[in-house]
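Chemist: show me how the following folds:
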Amino acid sequence: MGRRYLRTIAAVLLGGALSWQIVVTGLAGLAERSANPRLLVVMGTATHPDAGALLAQALLAAGAAAKAADVAQAVVLAAPINDRAMRVLGLATESLGNRPAGVRIMRQAAELGWRDTPTQLWALRDAALRDDAIPVIQRADALARRNRSTDITRAVFLAAVNEPRLRAALADSLALQPVWRPAFFTDVHERLPATSTEGMEALFREMRARRLSIAPTEWLNYIDRLIDLHDYVRARNLWAKMFAVPATRIAAAPYDSDFALIAARPDDKPASQFEWTVDPNLAGAVTFAGGPNGTALSIPSDLNSGTVIVSQLLILGPGVHTLTSRVGGNTGTPAAGWGIACLPSGKDLLRRLAHGSDDALLTLSFDIPNSGCAAQRLTLTKRDQLPARTLSVEAVRIH
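Modeler: A predicted model of the protein is given here:
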């Protein structure tokens, strides 16, 4: 299996035609058309090694491999640590049919050119083809630290979670707190395939075995990905385990039914979808204050109709359920109403209202079907009925 993932990485590099990115410049045409050998000589002297390397690169891009090799060799003789010239010499030698010599030169260039993007891409592909896992991650790390070839490095890191040697090397790189670590976990949230969830959890185990700290946002990125993949029960179980949520609290629906936990939670603390969440745009508008019966959620009177005030992901079983709210405030038409939708379809469930068609806040019932509703999204939404009353929600229960 390991070789399969390394070959997949090599295929990504080859398929993207990004093993080395050489741009044809006007200099290539000049060099190719020139009949004056002095141009090639002067470009390869110790006085102009960088210019000579650029000329050799342009010649190779123009298809003049023999001339490129001559110029690159002259540069290397004059400046042995010029990684670009060494790389062009290797590629040109390979292009001329001497692959073993070209590979040897390229591997030497790779040791010189940790900041040369085309060389790093070649070395990354070479390591993948040789089934050498550690250099694959090392080269990808070198590229990612410089924000180069991000499509390739992102693909390499995500593929690495599925192969034990690559995964171990990835954990070692993450231990160094590289600048690309946040972007990696963002990719986990947005792009991790369903077939890679076991590998991702194995990576977390690798990190914990190394005593690496795992930020709450990193756990939540993965938990949110499980939700996106409709693996709701697994996501909730992992959240409960990693955030030490008591089983008694999970058994109650909704979680934190009296809003005590969200009231105590700092605005900048990340939260799971299985907790109450508030749109960041409503920070300061939606508040949680103490009242005669404990903490209460205040419903602002100046929000636009349809604004979601709070929401929470639930996992309720099939059958009829009843939601009841304890509210405080003036009597009149409620300023907000509860809604519940099935996931993954997002289809709203039909609500039966106990206190008349205008009250979706105090009491309502809904029927969860046997299929197509593995999880549910509970939302409290601002309503546009007038006159609306200013009130607060002290608690909500679902039975």
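
Chemist: for the rest of this, base every contact and every neighbour count on C-alpha atoms.
Modeler: OK.

Chemist: what's next to stretch 133-144, contact-wise?
Modeler: 6, 114-115, 117, 120-121, 123-125, 127-128, 149-150, 153, 156-157, 165-166, 169-170, 173, 180 (CA atoms under 8 Å, 6 or more residues apart in numbering).

Chemist: please state the offset of the lengthiest strand in the chain from the chain centre?
Modeler: In the chain, ranked by residue count with DSSP state E as the criterion, the top strand is strand 319-329. Centroid separation between strand 319-329 and its chain, computed with CA atoms, centre = their mean, to the nearest Å, is 37 Å.

Chemist: and that strand, what's buried?
Modeler: When burial is assessed from 16 or more other CA atoms under 10 Å, strand 319-329 yields the following buried residues: 322-328.

Chemist: could you do stretch 144-158 as well?
Modeler: Applying a neighbour-count criterion of 16+ other CA under 10 Å, the buried positions in stretch 144-158 are 144, 148-149, 152-158.

Chemist: columns distance to residue 309 and secondary structure on top of those residues, output as CSV?
Modeler: CSV is the format used below for the buried residues of stretch 144-158 (distance: CA to CA, whole Å; DSSP: H, G, I helix; E, B strand; the rest coil):
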residue, distance to residue 309, secondary structure
144, 39, helix
148, 41, coil
149, 41, coil
152, 40, helix
153, 39, helix
154, 36, helix
155, 37, helix
156, 40, helix
157, 37, helix
158, 35, helix
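
Chemist: second chain to compare with the first, below:
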Amino acid sequence: MTAGSRRGRSFVTIALAILMSLLLAAQGLGQWANNRGLGIMLEALGSRDADFLAKSAQRSFELRNYAAAEAVARRAVEGAPLHQKALRIVGMAQVAQGNPQGHETVRAAGLLGWQDVPTQAWLMIDALQRGQPQEAIFRADALARRAGVRPELLPLIVAFADDSTTLPTLLDRLELAPTWRQDFFRMASEATATQTNTLDMLLRRLQRGDAPPTREEVTPVVRRLVVLGNYDRADALATDLLGKPRSGSGNLVDDGGFALADVYRRPNNERTPFDWEIGSTRGATATVGASAGQDDGALYVDSNGAQPAVLATKVVRVPPGSYRFAFTVVSPDANALERFNWSATCLPGTQPLLEETSAALVAGQAKRVELPLTVPASGCEAQTLRLHAKSTSPRETVGARFDDIEIRPLP
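Modeler: Predicted structure coming up:
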């Protein structure tokens, strides 16, 4: 068996696995199934309305009464020769009954337009069976434009991307920025590790073209790479396509001053794990000054102590070694660090890297706090920084301002 024939069989296997799901989802066929059988056919044959006839034929087809489906659909075509749905049902019923002419009939229905979703699904499979994956990509594009990108399509599109003979055609379609492109990349949240790597490759190839990927398309893939533990690839994608600052020999916490106002105006689901994710809960709030129109970019937090909360989170890449973690804090409450504390943990895993501090402050005066941080030689490919609000008693609102977060190597 040649490589080309193996690829073709692989495409067909994937596509056949999703065809019935696409048909059911696109047309709601299941709701039409009942036990009327012959009654559907007799009722339909007494009508001259092509739409009603086509719908009745579809009911018979769903009941696997293929002879009745063909008969009713043929009556619809006699009255409306250009009725795409009816002609498609004639062909599908013929194929179901072992008549190879049905393939040509469905292809004829496909010439009448791109609007009927089951027609495009059928023709996509037909193109793959005929060894025409490029044509199948056009059909998949039509499917996605009409019915949206469903999870069932993800493995097929990934298979097209992984094949050097079909990748150029797929990129041509994606560079047209079809309405389904953003939803396609959002499916990264359900992708396997291999599929996510392919999505990464597609984003990079699109970056070279006339319709580069948007932040909304790149972010889900970066997030998924982090979830899958592929921190190197996630970091590289965020750096190359989203402008994430490259880690240098100085401060290893980019945007430790919360100064990127445009980032903080976005909802959290449009930020990568390498951006600060700012959270508020009942009884505890966090606001970045830059996004609130203030002159500085500091992080402002408050908590009434009723329940614990995570107010800020960020993934960083710190190589193994010894470091100094530092931050500046100011609060009207001298005991603010009994309410708020920073943590750093390894990824993967939850190994803590920082000791808590409850250093006393001078109310209203900024204090620079420094803590030792050691990253082990293995098992700590990335790290998560978090600012916590603790549950305390008495419960009274305490506020603080944090700024200039740093991780620097010890001299």
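
Chemist: work out the TM-score between the chains.
Modeler: The TM-score (TM-score structural alignment, normalised by the length of structure 1) is 0.81; 383 aligned residues with a CA RMSD of 3.6 Å.

Chemist: how close does the spatially closest residue to residue 162 of structure 2 that is not a sequence neighbour sit to residue 174 of structure 2?
Modeler: Sequence neighbours aside, residue 198 is the residue nearest to residue 162 of structure 2 in space, at 7.0 Å (criterion: CA to CA, 6 or more residues apart in numbering). Using CA to CA, to the nearest Å, we find residue 198 of structure 2 at a distance of 14 Å from residue 174 of structure 2.

Chemist: post-alignment, the helix or strand hosting residue 69 of structure 1 versus structure 2, mean distance?
Modeler: Under the criterion of DSSP states H and E, residue 69 of structure 1 resides in helix 65-78. Using mean CA distance after the TM-score superposition for structure 1, helix 65-78 of structure 1 ends up 3.4 Å from its aligned counterpart in structure 2, as a mean over the superposed pairs.

Chemist: comparing the helix or strand immediately after that helix in the chain with structure 2, how large is the average distance?
Modeler: The element immediately downstream of helix 65-78 of structure 1 (helix or strand, assigned by DSSP H and E) is helix 83-95. With mean CA distance after the TM-score superposition for structure 1, helix 83-95 of structure 1 departs from structure 2 by a mean of 2.1 Å once superposed.

Chemist: now the very next helix or strand once past helix 83-95 of structure 1: buried residues?
Modeler: Stepping forward along the backbone from helix 83-95 of structure 1, the first helix or strand reached (DSSP H and E) is helix 99-112. Within helix 99-112 of structure 1, the residues scored as buried using 16+ other CA under 10 Å are 102-103, 105-110, 112.

Chemist: tabulate those in CSV, adding columns for distance to residue 84 of structure 1.
Modeler: As requested, these are arranged in CSV below (distance: CA to CA, whole Å):
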residue, distance to residue 84 of structure 1
102, 14
103, 15
105, 12
106, 10
107, 13
108, 11
109, 8
110, 10
112, 9
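
Chemist: now, which of those sits nearest residue 204 of structure 1?
Modeler: When the buried residues of helix 99-112 of structure 1 are compared for distance to residue 204 of structure 1 (CA to CA), residue 110 comes out closest, at 31.0 Å.

Chemist: on that earlier part again, wouldn't the residue nearest to residue 162 of structure 2 be in contact with residue 163 here?
Modeler: No. Using CA atoms under 8 Å, residue 198 of structure 2 makes no contact with residue 163, being 10.7 Å away.

Chemist: these two: who's more crowded?
Modeler: A count of neighbours by other CA atoms under 10 Å puts residue 198 above the other of residue 198 of structure 2 and residue 163, at 19 against 12.

Chemist: ok, now which ones touch that one?
Modeler: With CA under 8 Å, 6+ apart as the criterion, the residues that contact residue 198 of structure 2 are 158, 161-162.

Chemist: what of residue 148 of structure 1?
Modeler: Under the contact definition (CA under 8 Å, 6+ apart), the residues listed for residue 148 of structure 1 are residue 117.

Chemist: distance of it relative to residue 142 of structure 1?
Modeler: For residue 148 of structure 1, the distance to residue 142 of structure 1 under the criterion CA to CA works out to 9 Å.

Chemist: over to residue 333 of structure 1?
Modeler: With the distance defined as CA to CA, residue 333 of structure 1 ends up 61 Å from residue 142 of structure 1.

Chemist: how about the strands in the stretch 251-400 of structure 2?
Modeler: Counting by DSSP state E, counting those that start in this stretch, the stretch 251-400 of structure 2 has strands at residues 277-278, 284-288, 299-303, 309-316, 321-330, 340-347, 367-375, 382-389, 398-409.

Chemist: kindly reformat the ones you listed as TSV containing distance to residue 186 of structure 2.
Modeler: Output for the strands of the stretch 251-400 of structure 2, formatted as TSV (distance: least, CA to CA, whole Å):
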stretch	distance to residue 186 of structure 2
strand 277-278	19
strand 284-288	27
strand 299-303	29
strand 309-316	21
strand 321-330	35
strand 340-347	24
strand 367-375	33
strand 382-389	23
strand 398-409	31
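
Chemist: and residue 191 of structure 2, which of the ones you listed is closest to it?
Modeler: Distances from residue 191 of structure 2 to each of those were compared using CA to CA; the minimum, 20.2 Å, belongs to strand 340-347.

Chemist: residue range for that closest one in structure 1?
Modeler: The counterpart of strand 340-347 of structure 2 in structure 1, using TM-score structural alignment, spans residues 336-343.

Chemist: how big is the offset of that stretch relative to structure 2?
Modeler: On superposition with structure 2, the average gap between stretch 336-343 of structure 1 and its aligned counterparts reaches 1.0 Å (mean CA distance after the TM-score superposition for structure 1).

Chemist: ok, and what's touching that stretch?
Modeler: Contacts of stretch 336-343 of structure 1 with the rest of the structure, by CA under 8 Å, 6+ apart, involve 230, 299, 347-349, 351, 359-361, 372-383.

Chemist: OK, contacts around residue 394 of structure 2?
Modeler: Applying CA under 8 Å, 6+ apart, one finds that residue 394 of structure 2 lies in contact with residue 305.

Chemist: same thing but 6 Å
Modeler: Shown in contact with residue 394 of structure 2 (CA atoms under 6 Å, 6 or more residues apart in numbering): no residues.
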